[in-house]
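Colleague: fold the following and give me the result.
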Amino acid sequence: MRILPAGDGALLLELPDLAQTLALYRALQATPVDGVRELVPAARTLLLHYRRERTTAQTLARAVRTVAATLEDQAQPAPPPDRRVQIAVHYDGEDLAELAEHLGLTARELVQRHCAQPWQAAFAGFAPGFVYLTGGDDCFARVPRRKTPRTRVPAGSVALAGGFSAVYPKASPGGWQLIGRTEAVMWDTARPEPALVQPGFEVCFVEAGRVGVALGGPSPRPSPQRGEGAPRATATGVSLPLPLGEGRGEGLPEEHKPNPKQTIARQALTAIEIVNTGLQTLMQDQGRHGLAGLGISASGALDLAAMRQANQLVGNPPDAPVLEHLLGGLQLRAHGRVTLALAGADMPLTLQALDGRRWPLANHAALALDDGDVLTVAAPRAGVRGYLAVRGGWQMAPELGSCARDTLAEIGPAALQPGQRLAVGRAIAAQRLSACAPAQAPRTELPRPGDEVVLNVLLGPRTDWFTPEAVALLQAQAWRVTPQSNRVGMRLMGAEPLTRSRHDELPSEGTAVGAIQVPASGQPVLFLADHPLTGGYPVIAVVASHHLGLAAQIPVGCSLRFRAIAPFEEIHE
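Modeller: Prediction:
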């Protein structure tokens, strides 16, 4: 087992094969190691996120090797499946005929082999509901990825690549070979268990029209279809559907009929109306951790320090949800008296009172708005993302334990829309509120368009996949931030691409926030909070955690330079 650094808060454990990887994964779940925050299993690796305040890389490596040593002299049979799931497939995929010819089979023989034996759900990745299935016919080990990935693979596509099978849970880019399609919904947050297939499950594929074969195990509990009793996420919470006549209370017991006085009181609650959202305004918090087994990354605010500062200014707990706003244009109207604060990017603020008077306000300070006041956020003078907190909190329904909007996985409250009204002030218990903090000056290091920004990085975990000249070039060359950048990652462009010393295919493995992944083009991508949980391109370095907030504030058109503050070295206890 090799133990490789993956930034200053994660280790990548490289093992010989999938069986040993899953055996160690199960052992670490059964015997938790102090300080480990999350485990991300993949084809031949485990990514361990750890808490730096509780352990070190060397201490963690020593503990992991101790656990691994207990497995070396023992046979590790796979545990029985947690559950068996049957998936009906229409075998009419675009790549079916060509792939069958590549394998020396007829299309009918390929379908028969795909259905002949159960598959085991090994690990999740790429997107929620996308689970890598292993254990199929040996011939599927020879299935390559497509040389040119498709820009859009339809949801429900059944695919093969590198010995794995999977079902695409939603429409997305993809490079696997498509052999069929299913109507099964792989991911639905309206279900008690959103993922139809989870690691540890057994999956049986059957041809559509032959469903109903007894599998000898419990099936997932069916969930209501949307519109048939499923809860609906709304801007201010989760609304449960009512019988027909809900507006007047017909058909309801007397004690459940609407009370006109209560209805008036609800309408009078303090709220903030979204007049204009600007380019993008999302609800964010510290993210959802511990869901790697479902293929869900943490997401959360890109500039966590700015989020905490905004909450501190209004007296909220530091982890309270905030609005993350991009590049100005946000306009809010107060309904009732509210106290709010904007931190992060240096964005000019203007207040317009109900009588039409206007005056500028300072950001990075608590601001009191009266009923009818309109606050306008202008384009930033420095930085790109502002974080807006309101005293008492935004009343927003969490999804999977968090209010963070994951733009890649499409989990969490949707982007805000003009005309939306959010209840505020009562989401946080009064005893958890403190006094508002004094005004603070904007951060001086925030970049402006055209600036050159230096980010500290730690080399690894795949630095040895690149030539020494490429490792030197990573630091010597300026990299331009292109417009193809968002919360998933920043696409960078340099005069010279980074060249590899190895050209074989890297099995998918977990990636950390701040990872600098290098695709075949040699032009790197800097992963941000909404990045895929796993990736198939080598990561040459990872941005230091103390510079992640700065990375989130870099405008398009800036130049980046990377400064390595730690060499690439395998970790030994």
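Colleague: when you work out contacts or count neighbours from here on, use the C-alpha atoms and nothing else.
Modeller: Noted.
Colleague: could you list the residues in contact with stretch 116-125?
Modeller: Contact partners of stretch 116-125, identified using CA atoms under 8 Å, 6 or more residues apart in numbering, comprise 22, 41-43, 81, 130-137, 197-205, 292-296, 532-534.
Colleague: now, which of these lie within helices?
Modeller: Among these, the members found in helices (DSSP state H) are residue 22.
Colleague: one more sequence to fold, the one below, so I can look at both together:
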Amino acid sequence: MVSALLRPMGERAVLAEVESLADVLALSAALHASRPRGVVDVVPAARTVLVTFDPGVVPGSVVRAWIRSAGADAAAAARPAGPVVEVPIRYDGPDLAETADLLGMSAAELVARHRGAQWSVAFSGFAPGFGYLVSPQWAFDVPRLASPRTRVPAGAVGLAGAFSGAYPRETPGGWRLIGTTDAPLFDASADVPVLLPPGARVRFVPASPVRGETPLSVRDTGRRRVSQSESGVSAEGGLRVVEPGLLATVQDLGRPGHAALGIAGSGALDRAALRRANRLVGNAEGAAGVEITMGGFRAVAGRDGWMAVAGATGPITIGGHSVDPHTAVPWPAGAELHVGPFASGARAYLAVRGGIDVAPVAGSRATDVLAGIGPAPLRAGDMLAIGPAPAAPVPAADLAPWGAAADERIEVELAPGPRTDWFAASASRALFEEEWTVSAAADRVGMRLDGTELERVRGGELPSEGMIPGALQVPPSGRPTILLADGPVTGGYPVIAVATEAALNALAQARPGTRVRFRHARPLP
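Modeller: Reported below is the predicted structural model:
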């Protein structure tokens, strides 16, 4: 039996806190063995399991009862053995000698112990393909660097706490680096993009194997590249980007259900606006469109079609003639669409009839700017394919109400977060009574707010735990950051509250300088 303390994580998630990593693995296995409809993700971490769900399918009370029931049966749930993957390594890391000295051994002994241990992936996080490896033969607690590196190269193998891990891509990091691997830890073009999923058993082997031996290689793990021809995507008759503006990306409703592999949901920041634009041209609501940031976007159509722009508002012209936002408009072949600088709001969504047709990754065409998944941000000259037009005609009108996005001040509903006990009572008062300002540090990953410092009553580090869009993380500076669609799936800063899904649409339209007032969310029915 595993006893779990259930903590709220907004409206759509529950954080189950347990005593040890062994309890995390047992509870996670029990949850996976009996997963009900409506549960989106089960994300194990160092001392917690995050369960996200769709409250329109399964109520939160049912989810909490299910977690408790699974905890009662967790001792009997055996985690299925994962694949055995041999990872080639060169022990050439810049921290090898210093780390060995910290552990009271020689560098050669550290290498022998690391290579001789039988590792397994306890959980994923931080970045897609980053597996937290544990081993019963590894009993060391390795302190992180006092000052994290701003750049850790892809393939670096490191140690931190009781874990070992390898960086799938270049990123900042505070782990002590002891080696390098050339293994493709994450390959977005493969049908199995993550080399080391939770449960995989890992052996570190020399990067140059002895002649005559044939170790299990990464080619034996079922990973297969998906070619452009296999994807069926062709840009003929599509759109040609003339000018992307500040930032333009392809977005749909994202890739939920992959957080346990370190893959964020991503997708449109203002999901309501993307849905509205798609409805206007007769697409399915989840069809891929173009998310345009602050305007300045220009593109030319390769064939006759229809388009609509929803969300932020500004001047829109086709072939030099003004057209209205939130309206389906014909777009003739060869005509240039110009979405000018926005007068209100920060992000608009261009939907074209048939949808933007790029090769999907993990079931989605969305661009994740943090993880580098999906198509790259658009550049001048890029060609975008358009899918087949829907069978139904363009609707006569869309009945959903819309209005201009607020720039000066917005109200945001917050649901309870899991770590309110880390903060003084004055922090909760300040959060809801003070006015906050969106800082210039705001993008698809997160939005930093300027305002009163939120006082902690607990210091130290929080072991990494699952995160969701809308989570208000509070770093030691006391200034909260709201995670958005491309934010990391795990994090180590305490979450004091979580913005509701409806509030995320409003936050997507907030520019730097927008003032924010928080209020308590009404409970879901």
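Colleague: quick revisit: buried among the contacts of stretch 116-125 of structure 1? Need that as a selection in PyMOL.
Modeller: Selecting only the buried entries of the contacts of stretch 116-125 of structure 1 in PyMOL, with 16 or more other CA atoms under 10 Å as the criterion:
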select buried, resi 22+41+42+43+130+131+132+133+134+135+136+137+197+198+199+200+201+202+203+204+205+292+293+294+295+296+532+533+534
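Colleague: any chance you could map the helices in structure 2?
Modeller: Ranges of helices within structure 2 are 21-33, 60-72, 96-102, 107-116, 228-231, 271-280, 425-433, 501-508, based on DSSP H.
Colleague: where does the second one end up in structure 1?
Modeller: Think helix 60-72 of structure 2. On structure 1, the counterpart of helix 60-72 of structure 2 by TM-score structural alignment is residues 57-69.
Colleague: mean distance of the matching stretch to its aligned residues in structure 2, please.
Modeller: Stretch 57-69 of structure 1: mean distance to aligned residues in structure 2 after superposition is 1.6 Å, counting by mean CA distance after the TM-score superposition for structure 1.
Colleague: just the buried residues of that stretch, please?
Modeller: 57, 60, 61, 63, 64, 65, 67, 68.
Colleague: nearest to residue 441 of structure 1 among those residues?
Modeller: Residue 441 of structure 1 lies nearest to residue 57 out of the buried residues of stretch 57-69 of structure 1, by CA to CA, at 35.7 Å.
Colleague: assess the claim that that closest one and residue 12 are in contact.
Modeller: No: Residue 57 of structure 1 lies out of contact with residue 12 (CA atoms under 8 Å); the separation is 10.7 Å.
Colleague: coming back round to it: now distance to residue 306 of structure 2 too, for the helices of structure 2, in a markdown table please.
Modeller: Conversion of the helices of structure 2 to a markdown table gives the following (distance: least, CA to CA, whole Å):
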| stretch | distance to residue 306 of structure 2 |
| --- | --- |
| helix 21-33 | 44 |
| helix 60-72 | 41 |
| helix 96-102 | 59 |
| helix 107-116 | 59 |
| helix 228-231 | 24 |
| helix 271-280 | 9 |
| helix 425-433 | 44 |
| helix 501-508 | 25 |
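Colleague: in contact with the residue of structure 2 most remote from its centre, which residues are there?
Modeller: Going by CA atoms, centre = their mean, the residue of structure 2 most distant from its centre is residue 212, 42.4 Å out. Contacts for residue 212 of structure 2 (CA under 8 Å, 6+ apart) come out as none.
Colleague: where's residue 9 of structure 2 relative to residue 469 of structure 2, distance?
Modeller: For residue 9 of structure 2, the distance to residue 469 of structure 2 equals 10 Å [CA to CA, to the nearest Å].
Colleague: give me the more crowded residue out of these two.
Modeller: Neighbours per residue (other CA atoms under 10 Å) separate residue 9 of structure 2 from residue 469, with residue 9 holding more: 28 against 25.
Colleague: ok, the counterpart of that one in structure 1 to residue 50 of structure 1 distance?
Modeller: Using TM-score structural alignment as the criterion, residue 9 of structure 2 maps onto residue 6 of structure 1. Applying CA to CA, the value for residue 6 of structure 1 to residue 50 of structure 1 is 11 Å.
Colleague: and if you look at residue 100 of structure 1?
Modeller: 44 Å.
Colleague: do residue 363 of structure 1 as well
Modeller: From residue 363 of structure 1 over to residue 50 of structure 1 the distance is 34 Å, taken as CA to CA.
Colleague: kindly report the same for residue 28 of structure 1.
Modeller: Taking CA to CA, one finds residue 28 of structure 1 at 13 Å from residue 50 of structure 1.
Colleague: neighbour count winner among the two?
Modeller: residue 50 (22 against 17).
Colleague: show me what contacts that one?
Modeller: When contacts are counted by CA under 8 Å, 6+ apart, residue 50 of structure 1 touches 9, 10, 35, 36, 37, 38.
Colleague: alignment lookup: the last one to structure 2.
Modeller: Matched across to structure 2, residue 38 of structure 1 falls on residue 41, judged by TM-score structural alignment.
Colleague: correct me, but that match touches residue 257?
Modeller: Yes: the pair residue 41 of structure 2 / residue 257 is scored as a contact, 5.0 Å apart, by CA under 8 Å.
Colleague: what number of residues are in the vicinity of residue 99 of structure 1?
Modeller: Using other CA under 10 Å, residue 99 of structure 1 has 21 other residues around it.
Colleague: what does the one 4 residues further on give?
Modeller: Neighbour count of residue 103 of structure 1, defined by other CA under 10 Å: 14.
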